[in-house]
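Colleague: The sequence and its predicted three-dimensional model are supplied below.
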Amino acid sequence: MTSCIRPYCDLIALRMLLLLISMLLVLVRSDSGDNRCLSSLISTCEDCLRSGPECAWCSQERFLDGAHVSQRCGSVTDLRVRGCEEAFIENPNVKVEVNATVGSSQVSPREINIHLRPGGEATFVVEVQQLERYPVDLYYLVDVSASMQDNLDRLKTAGLALSHQMKEHSSDFRVGFGSFVDKPLSPYIDVHPSKLQNPCSDYEVQCRPAHGFIHVLPVTQNMTEFTRVIQEQRISGNMDTPEGGFDAMLQVAVCQKDIGWRAEAKHLLLVMTDQPSHLALDSKLAGIVTPHDGRCHLEDNIYSQTTTMEHPTIAQLAEKLLENSVYSIFAVDQVQYQWYEDLLDLIPGSYVGRLFPKASNLKDLVVHAYKKLLSDVEVQIGVEDGQAQRFRVNVTAFCPDGAAVSGNTKCSGVRPKQTVFFKVTVGMSWCSADGGDRDVLMTVRPVGFNESVSVRIRQICGCSCTETGRCHDDDPSACPAETDACRADRSGAVCSGRGVCKCGTCVCDSSRLGNIYGKFCEMDDFSCPYVKGLVCGGHGRCVSGECVCLPGWTGEACDCPVSTESCVSDDGLICSGWGKCVCGKCVCDDSRRSGAFCEKCPICYNSCQSHW
């Protein structure tokens, strides 16, 4: 070890200490410069809280007298250091509240409330458990075009055998049946008069007319009736290669009452075909330009909009299958296997199997598909329309085999009675334009399950204290004892019977159903009609159980604009003169017309009229 003369050693140590202090000062200045809470643009408590989850606001009077109002914003530690008392620091925390009162056999919890501020994150865990023996509803959706004759014949005997085998895996097995071909329009079918009634007339075979979808038999335990229905089925015919399978699938998914889907059962949709399906844009080949509305259109068990509404998009079909907890099993010809396999990533809860000649393996295919679909446990996250971009969601699945990968929403090989845990982290980037006055609804839905988790996100975008005043009541003994100031009228109840009067101000009760607020606790967000998840459509306030609409809105749920301005087309007419303005949207008088202003009608005039 080297030595030095004492005065020189002290000088070197002093210089090193000064150097260290200067480095720390640089770091502090750098940290302060990067601190989002110390912006001169911040002028209110709301601005401060929106700056980031680390920012808090001091509402103490005479805090930093003479300083710019933005100095009231900072980290909690910083505000304490600068002399702000704890009682005046506005710093709402992220909260997760689980409602354990709603029971569930498969998915838990069922209801969660989250309080989030901009930049904040909240984490919760969802448990999904596979039961051992579910009730099962299986709906056969069969392509009855001429090339499916052998498969249809096989179904007449395989259906009963499948029913017996499924009883080994289900406590209550039921079946239903429907058929499809294609849209009965040119160029999908031959529209020659002789072919409309019998598409197989060239082959001296009596076929049934082509149809989009016919619902033949609701799900039932009566296998005798099922066998009789199958025996009565006859083939049909069309011209082009693709069929109208997606059209029929959507109707089976959304027409729950007609099909007979049971709420407590697993819903299996078995699609038997040897061809791909038409997609949405294919409908324009027949002059059909009206987009599918995603609703049920069965009249006397026949799909009534097959000739007037487009095929659904793949995304639309996937959404409706998910909403109605329907698993899809595609039993397809070897040649078309790849086409349907490419759909698996686009349609959650789907399976594709190769159908052997004459459907000889149909029974084993369905049983294997059922086991595979139930062994895959996957969740889908949905945020109400127009709000998803403000939230970021990360899911980590903890599988029974010990695997856990961030961003993974699926576990495979799950056995009955095993539980899968999904850790869900939700972050909010910024507040909505309305300042976060309303809750945002998010759904965590296990694919194919008839239970889901409802997550209500409360946005913390405002402050409970005044900008430069006390956050809490003064001495309660100095408050007046009268409660007249807490009554809407002299004969009315104090705080509408839903709160207590403190110092002449109503403090409203908390409710598991939602929020109670207002000067006299007369308003809430749960006792009035909802439209798209919003009380009073987001255009009014709920007062004493009735919607009080904002100017420009009307209706029981404040969901109809008073003005018809949104229906005025470029020519200055309401709906181009071809319709009426109902609730701010055009309703066309002629079913052939479409478009936001009824301005589209590609089939109103033929080419001869247009090119004299």
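Modeller: Here it is on my side, so go on. The structure displayed is predicted, hence computed values, not measured ones.

Colleague: rest of the way, CA atoms for contacts and neighbours
Modeller: OK.

Colleague: what kind of secondary structure is residue 10 in?
Modeller: At residue 10 the chain is in helix, as set by DSSP: H, G, I helix; E, B strand; the rest coil.

Colleague: what about it, neighbour count?
Modeller: Using other C-alpha atoms under 10 Å, residue 10 has 12 neighbouring residues.

Colleague: measure it to residue 1 for me?
Modeller: 17 Å (C-alpha to C-alpha, to the nearest Å).

Colleague: again, but for residue 468
Modeller: For residue 468 relative to residue 1 (C-alpha to C-alpha), the value is 62 Å.

Colleague: okay, the two: which has more neighbours?
Modeller: In terms of neighbours (other C-alpha under 10 Å), residue 468 is the more surrounded of residue 468 and residue 1; the figures are 18 against 2.

Colleague: A strand includes that one, no?
Modeller: No: using three-state DSSP, the assignment for residue 468 is coil, not a strand.

Colleague: OK, contacts around it?
Modeller: 58, 59, 60, 61, 62 (C-alpha atoms under 8 Å, 6 or more residues apart in numbering).

Colleague: Within the helices and strands, which one has residue 156?
Modeller: For residue 156, the element it lies in under DSSP states H and E is helix 149-166.

Colleague: tell me the angle of whatever helix or strand comes next after that helix relative to helix 149-166?
Modeller: Downstream of helix 149-166, the first helix or strand assigned by DSSP H and E is strand 172-180. Taking axes from the mean of the first three to the mean of the last three C-alpha atoms, to 10 degrees, strand 172-180 and helix 149-166 form an angle of 170 degrees between their directions.

Colleague: and the gap between the spatially most central residue of the chain and residue 187?
Modeller: Nearest to the mean C-alpha position of the chain, by C-alpha atoms, centre = their mean, lies residue 382 at 3.4 Å. Using C-alpha to C-alpha, residue 382 is found at 38 Å from residue 187.

Colleague: Ok, residue 141 next?
Modeller: To residue 187, residue 141 is 23 Å away according to C-alpha to C-alpha.

Colleague: One more: residue 39?
Modeller: Distance of residue 39 to residue 187, given as C-alpha to C-alpha: 66 Å.

Colleague: Of those two, give the one with the bigger neighbour count.
Modeller: Shown here are residue 39 and residue 187; by other C-alpha under 10 Å, residue 39 has more neighbours (18 against 13).

Colleague: what kind of secondary structure is that one in?
Modeller: Residue 39 - assigned by three-state DSSP - is coil.

Colleague: Second structure for comparison follows:
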Amino acid sequence: MDFCKCIISISLFAILAQSVTSQNLSKCFFQKTCVECLDADFSCAWCTDENYGMYKSRCMTLSDIQASNCSSDKVETNKNFSKLTIIKKEPLRDYDREKLEAIQISPQRIKIQLGKLEAHTFHFTYKPAKNYPLDLYYLMDLTWSMKDDRDTLINMGDQLAKALANLTENYGLGFGSFIDKPIMPFVQTEEHRLKNPCSIEKQVCEPTYGFRHRLQITNNIDGFIEKLKTSNVSANLDNLEGGLDALMQVLVCDDRIGWGANTRKIVILATNGYMHMAGDGLLAGISERNDKQCHLSDNGEYLGSLIYDYPSLEEIYRVLGKSKTAVIFAVTDELQEYYKSMRDLMEEFTSVGLLQDDSSNILQLVETGYRDFVKRVEFTDNAPSYIQLSYLTDCGGIYKTPQEVNKCDNIEIGKEYDFFVEVRLVDYPSDLVSNLTVKIEEALISNEGVVLDIDIRQHCQCELDSEPVSGSEICIGNGDYSCGMCYCHSGWIGKRCECNLQNFDSSADLLNQCREEGELDELGPICSDRGECICGQCLCNPGFEGPHCECSQCIPISGVICSNHGECDCGACNCQNGWAGDECDCSTDQGTCKAPHKEELCSGQGECSCGRCLCSESYFGPYCEAMAGSESELCSYYDDCVRCAIHKKLGAKCDNLEAECKTKLGLYSAEFFDTLEDMLNCTARITHEEITCDFKYTYAFDNRKTLIKILNQDCSKTNVIATAFSIAVLTLLLGTLVMIIFKVKMVIEDRKLYQKFEKEQQNETSYEMQSPLYKSPISSFTVPKEMADSELK
């Protein structure tokens, strides 16, 4: 049963593989021009060889077109066109003071020749540079309630310089302030209130203004503090400010603000109020939409405050992306949720920080906001809709496997991050653009990125190399020859423009000759939709045949048609006697389903199909003769022949029995294996040299040959004396080795103890000589010389 399933699976796989090949072939076969051919499928190839034969299909798979004798140097493929070349690849480096630039992305320029089907993949590396320049613009709400904040900043001059220096050695600082539009209902318009909007507080302040640019970006911190000191507060009527008006001018007035060309740009917008949005200007009769242009006077005053409405968040978002500027909203606690909702709409470019009531934590906000933008990277591109770019990265090991993302968080300065980009041509541009430039760049880094010079295939190389030949002989003078094809003049059709339509009543009459008549005298499709009509005759696609391509060719399996047991007739196999099935692969001989010396098919426990038994549940074996958990009843039939094979392996003879086995089993073989995976379980008991061994075996059949598989078994007598002697010697050697190891260990430990004793003795003597308080426990006495002399006498 398992064998049958295997045969069926192989057959289905072969049919499926043939079907896939036929599909690819069909995709190629119907194409009329070179470009259409190559765009149909990546496997398609186009033959431009003049000697190839006009009545062959010029569009097929590469292998088929080569088999059709097309010259190898006259073949157009997708691989011939599609190329990727790196044009510029300067190494990554940190900020260079002399060149005033850093290189954080490499390579910088790539040229791609792109066909419709083949995608190109390349990779670029991003490395955040040390000391990358920072331009910081402090945009401050200078309404009356922010007076303390201004005074705090004035006292932070040195600390602000140190804070910026800790972030990067190359920094610049600019300053501007905003209030609101000086018109009702945003301010009171009485003359004395216009001159001094703080009169209600019995204080004096500046007249209300929209936005005032006060200091161009500079590294002069003293100049920044001086501008703060001379910037007085003002006031407006409502609790909403004109901060978006001011922010738009800061973003679009590049030269006036002083933004650098190769810098990271950050705006800190500090306020304790809400923002007027687009449409609020209508309250004052200002209806003209914000034009996103610079309107600063020579002294930095915003001139469009009473002309243009407040910008929308969508307009701010687009300008942030274009100018590559980040914004930190430094706001008080009660405003955080309001500004966080704005941040969620522009999260690539904005963040929100908590500002103390007197701005005393502004330095911390600057540092936190800067690091928040630096530690993340996001790449965008300006590819049109017909070019698709897909990104893949592991973010420097953050992901175990690369992810389909174009951004990373927790970026580290000086570490390299690899991004892989797939470029694919989805469709041809409607304006027939053949080359374009696409730039991949980081969302917050200006003038850096990867430039892609893309050439789109609009023509095959053969069309570019030579002009069409007008009135070519190949086209019998009735058409123009180009790239292997005849483009017929009016009134002529055919592969070589050989058919004169004047010889037919109509082109329909010509095509009708390629249609098959149906049962009701109705004409079918041209060439059964399986070929091409050439001058009233069908040129069939590969895999089809017949006058109208109405017949499918038989599918060869393993290179054989109808299993060599039949003949193909219009796509169907006519099988020889004794065979059946769609491929004539099913034997009708039921003798192979009968166990030896039995007439019952499949032991009465299954059905005979294609000459093999399909067993009922719980039964198995070639004849369904075995039941799960029990030994096959055929084991005894093969037992003598198995014993003979085992005796021969062990050196014994069984010539007569072997001859009987050949008579009994016919073609058979007996082989030994280290493992048996068959469910059949037979056992042959053998006595050899006074030792009894059990050999397990199984049996099977293949092409009327009996296959016996026997499990290897060691059935030799063990030498007891030699074994005992070996064990004794091994034990003696092991004991001697243990004693030697123990003796070496004792000697080493004794030497260590003696060295320790000598060291302690030296320490004791040294202590006695050095310490005046030490008294030796050993007493010594010297006999006086006089007494010694008298004793001698």
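Modeller: In hand now; what should we look at? This structure is a prediction, so every number in the text was calculated from the model and none was measured.

Colleague: okay but residue 459 of structure 1 is in contact with residue 433, surely?
Modeller: No: using C-alpha atoms under 8 Å, residue 459 of structure 1 is not in contact with residue 433, being 11.7 Å away.

Colleague: Neighbour count for the two, which is higher?
Modeller: Ranked by neighbour count (other C-alpha under 10 Å), residue 459 of structure 1 and residue 433 place residue 459 first, with 22 against 7.

Colleague: re the thing from before, what comes into contact with the helix holding residue 156 of structure 1?
Modeller: Helix 149-166 of structure 1 is contacted by residues 142, 144, 173-174, 223, 227, 230-231, 235, 357-360, 362-363, 367 when judged by C-alpha under 8 Å, 6+ apart.

Colleague: out of those residues, who's nearest residue 422 of structure 1?
Modeller: For the contacts of helix 149-166 of structure 1, the minimum distance to residue 422 of structure 1 (C-alpha to C-alpha) is 27.5 Å, reached by residue 367.

Colleague: Secondary structure element for that closest one, which one?
Modeller: Using DSSP H and E, residue 367 of structure 1 sits in helix 362-375.

Colleague: Would you map the strands across the stretch 251-400 of structure 1?
Modeller: Per DSSP state E, counting those that start in this stretch, the stretch 251-400 of structure 1 carries strands over the ranges 266-273, 298-299, 302-303, 326-332, 350-354, 377-383, 391-398.

Colleague: among those, which is nearest residue 320 of structure 1?
Modeller: Nearest of the strands of the stretch 251-400 of structure 1 to residue 320 of structure 1, taken as C-alpha to C-alpha: strand 326-332 at 8.5 Å.

Colleague: If you count contacts, what does the closest one end up packed against?
Modeller: If contacts are counted by 3 or more C-alpha pairs under 8 Å, 6 or more residues apart in numbering; DSSP states H and E, strand 326-332 of structure 1 sits against strand 266-273, strand 350-354, helix 362-375.

Colleague: before we move on, back to that, now, which of the contacts of helix 149-166 of structure 1 sits nearest residue 200 of structure 1?
Modeller: Comparing these against residue 200 of structure 1 with C-alpha to C-alpha picks out residue 235 as the nearest, at 9.2 Å.

Colleague: Look up how far residue 1 of structure 1 lies from that closest one.
Modeller: 101 Å.

Colleague: With residue 171 of structure 1 instead?
Modeller: Counting by C-alpha to C-alpha - residue 171 of structure 1 and residue 1 of structure 1 are separated by 85 Å.

Colleague: And residue 205 of structure 1, by the same measure?
Modeller: Separation of residue 205 of structure 1 from residue 1 of structure 1 (C-alpha to C-alpha): 109 Å.

Colleague: mind checking which helix or strand the counterpart of residue 129 of structure 2 in structure 1 is in?
Modeller: By TM-score structural alignment, residue 129 of structure 2 lines up with residue 131 in structure 1. Using DSSP H and E, residue 131 of structure 1 maps to neither a helix nor a strand.

Colleague: Surely residue 131 of structure 1 and residue 449 touch.
Modeller: No: using C-alpha under 8 Å, residue 131 of structure 1 is not in contact with residue 449, being 10.8 Å away.

Colleague: With neighbour numbers in mind, choose between those two.
Modeller: A direct count of neighbours by other C-alpha under 10 Å for residue 131 of structure 1 and residue 449 places residue 449 higher, at 27 against 14.

Colleague: For the more buried one, which non-adjacent residue is spatially closest?
Modeller: residue 325 (5.6 Å; C-alpha to C-alpha, 6 or more residues apart in numbering).

Colleague: ditto for residue 684 of structure 2
Modeller: Residue 684 of structure 2 sits nearest to residue 695 (C-alpha to C-alpha, 6+ apart), 5.2 Å away.

Colleague: didn't that neighbour look like it was pressed against residue 687?
Modeller: No: applying C-alpha under 8 Å as the test, residue 695 of structure 2 and residue 687 come out as separate, 10.8 Å apart.

Colleague: If you count surrounding residues, which of the two has more?
Modeller: When residue 695 of structure 2 and residue 687 are compared for neighbours, residue 695 comes out ahead with 19 against 11, by other C-alpha under 10 Å.

Colleague: looking at this, that one is in a helix?
Modeller: No: assessed with three-state DSSP, residue 695 of structure 2 is strand; it does not lie in a helix.

Colleague: Now for residue 225 of structure 1, how many residues are close by?
Modeller: The number of residues packed near residue 225 of structure 1 is 13, by other C-alpha under 10 Å.

Colleague: and what of residue 663 of structure 2?
Modeller: Counted by other C-alpha under 10 Å, the residues lying close to residue 663 of structure 2 total 10.

Colleague: Repeat that for residue 582 of structure 1.
Modeller: The number of residues packed near residue 582 of structure 1 is 13, by other C-alpha under 10 Å.

Colleague: What of residue 217 of structure 1?
Modeller: Counted with other C-alpha under 10 Å, the neighbours of residue 217 of structure 1 add up to 21.

Colleague: isn't it right next to residue 223, touching?
Modeller: No: judged on C-alpha under 8 Å, residue 217 of structure 1 makes no contact with residue 223 at a distance of 11.1 Å.

Colleague: Would you map the strands across the stretch 601-750 of structure 2?
Modeller: Counting by DSSP E, counting those that start in this stretch, the strands of the stretch 601-750 of structure 2 are 606-609, 612-615, 619-620, 626-627, 668-673, 682-688, 691-702, 705-711.

Colleague: how about these, which one is nearest residue 302 of structure 2?
Modeller: The closest of those to residue 302 of structure 2 is strand 612-615. By C-alpha to C-alpha, the value is 92.3 Å.

Colleague: Please tell me which residues of structure 1 the closest one aligns onto.
Modeller: Following TM-score structural alignment, the aligned partner range for strand 612-615 of structure 2 in structure 1 is empty.
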